[in-house]
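Chemist: Sequence first, then the predicted structure, then my questions.
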Amino acid sequence: MDCSRKDEAIRMEIDIEQELAGKNPARVAPQVRKQIRIQQLRVRSHLIMALVAAGIVSLHLLLDWIPLWMAVCALIVFPISLLCLYGDGRLLKYQQQKLTLIEEILKSRGKQ
């Protein structure tokens, strides 16, 4: 299983190197930082949405405070928000890895 993770990490590095081909890393870095901030907000909002949906369903089941139609809508929203949370989390990790590689490239150019 460790070999497959290493292969996946190597593939991601190769993709990032191909993505940076012909671009100035000093100009790409601020854009990647901005994308990371946006992805962090998206992940946070999906997490809050999933928690609110779970809260609505549990309030309906336990205390009957919430109407049935709201609980049904929350049941529909919950798996969608979990899926979005997973996807945006993976994209956030990719963007963070990309930023670390860009910063390493900038440091190596600064030393030369």
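Modeler: Arrived safely. Numbering: from 1, shown residues only.

Chemist: make it CA atoms for all contacts and neighbour counts henceforth
Modeler: Will do.

Chemist: helices or strands up against whichever strand or helix holds Phe78?
Modeler: Using DSSP states H and E, Phe78 maps to helix 68-111. Here helix 68-111 touches helix 2-20, helix 25-63, going by 3 or more Cα pairs under 8 Å, 6 or more residues apart in numbering; DSSP states H and E.

Chemist: run the last query once more with 6 Å
Modeler: Applying 3 or more Cα pairs under 6 Å, 6 or more residues apart in numbering; DSSP states H and E, we find helix 68-111 packed against helix 25-63.

Chemist: adding another structure so you can compare the two:
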Amino acid sequence: MRLNEINYANAEPVDGYGPGFFRIGGHVHQGAVLTGPTGTQAWGGYADEAPLRDLSEVIDVLFIGTGAEMAHIPPELRQTLESAGIGVEIMNSPAACRTYNVLLSEGRRIALALIPV
């Protein structure tokens, strides 16, 4: 079997997560976080739309991890993001982290907004 090293050229992968934190690119971030091609930063949750909208020029899809369980996001947030030309995929945070890492390794134009588990 041949193993290939994965290259994350566009952004940092999610290395791990736990109660109240995410480890992204080797750094621990407490609370909700936004990561993608523009870097990693704290995120204020669903009401903090501005940093998500600002991604419209550099991503095609935003994955939103809703915590331990999948939950609906506010309809206004979905409408705002889709109006800005950003596709939105909702899933629980663990699944969002895994999906983000796979697509990031493929060089896709994506970002990830996470609510902690």
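Modeler: Arrived safely. Values in this document were obtained by computation on a predicted structure and should not be read as measured data.

Chemist: After superposition, what is the TM-score?
Modeler: The TM-score (TM-score structural alignment, normalised by the length of the first structure) is 0.23; 45 aligned residues with a Cα RMSD of 4.2 Å.

Chemist: hang on, the earlier thing: now do the helix holding Phe78 of the first structure and helix 25-63, the angle between them.
Modeler: If you take axes from the mean of the first three to the mean of the last three Cα atoms, to 10 degrees, helix 68-111 of the first structure sits at 160 degrees to helix 25-63.

Chemist: tell me the angle of helix 68-111 of the first structure relative to helix 2-20?
Modeler: Going by the same axes, to 10 degrees, helix 68-111 of the first structure makes 70 degrees with helix 2-20.

Chemist: just the helices in the second structure please.
Modeler: With DSSP state H as the criterion, the second structure has helices at 50-53, 75-83, 93-105.

Chemist: Those helices: which one's closest to Leu34 of the second structure?
Modeler: helix 50-53 (8.2 Å; Cα to Cα).

Chemist: and the closest one, which residues are buried?
Modeler: Across helix 50-53 of the second structure, burial judged by 16 or more other Cα atoms under 10 Å covers 52-53.

Chemist: And stretch 28-37 of the first structure, by the same measure?
Modeler: Here stretch 28-37 of the first structure shows 29, 32, 35-36 as buried, counting by 16+ other Cα under 10 Å.

Chemist: same thing with stretch 73-82 of the first structure?
Modeler: 74-75, 77-78, 81-82.

Chemist: Serialize these to a markdown table and add fields for distance to Tyr94 of the first structure.
Modeler: Converted to a markdown table, the buried residues of stretch 73-82 of the first structure look like this (distance: Cα to Cα, whole Å):
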| residue | distance to Tyr94 of the first structure |
| --- | --- |
| Ala74 | 30 |
| Leu75 | 30 |
| Val77 | 26 |
| Phe78 | 25 |
| Ser81 | 20 |
| Leu82 | 18 |
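
Chemist: what's the closest of those to Ala53 of the first structure?
Modeler: So of the buried residues of stretch 73-82 of the first structure, ranked by how close each gets to Ala53 of the first structure (Cα to Cα), first place is Ala74, at 4.7 Å.

Chemist: For the nearest residue to the closest one once chain neighbours are set aside, give its distance to Ser81 of the first structure.
Modeler: Distance criterion Cα to Cα, 6 or more residues apart in numbering; nearest residue to Ala74 of the first structure, sequence neighbours excluded, is Ala53 at 4.7 Å. Distance, Ala53 of the first structure to Ser81 of the first structure, using Cα to Cα, to the nearest Å: 9 Å.
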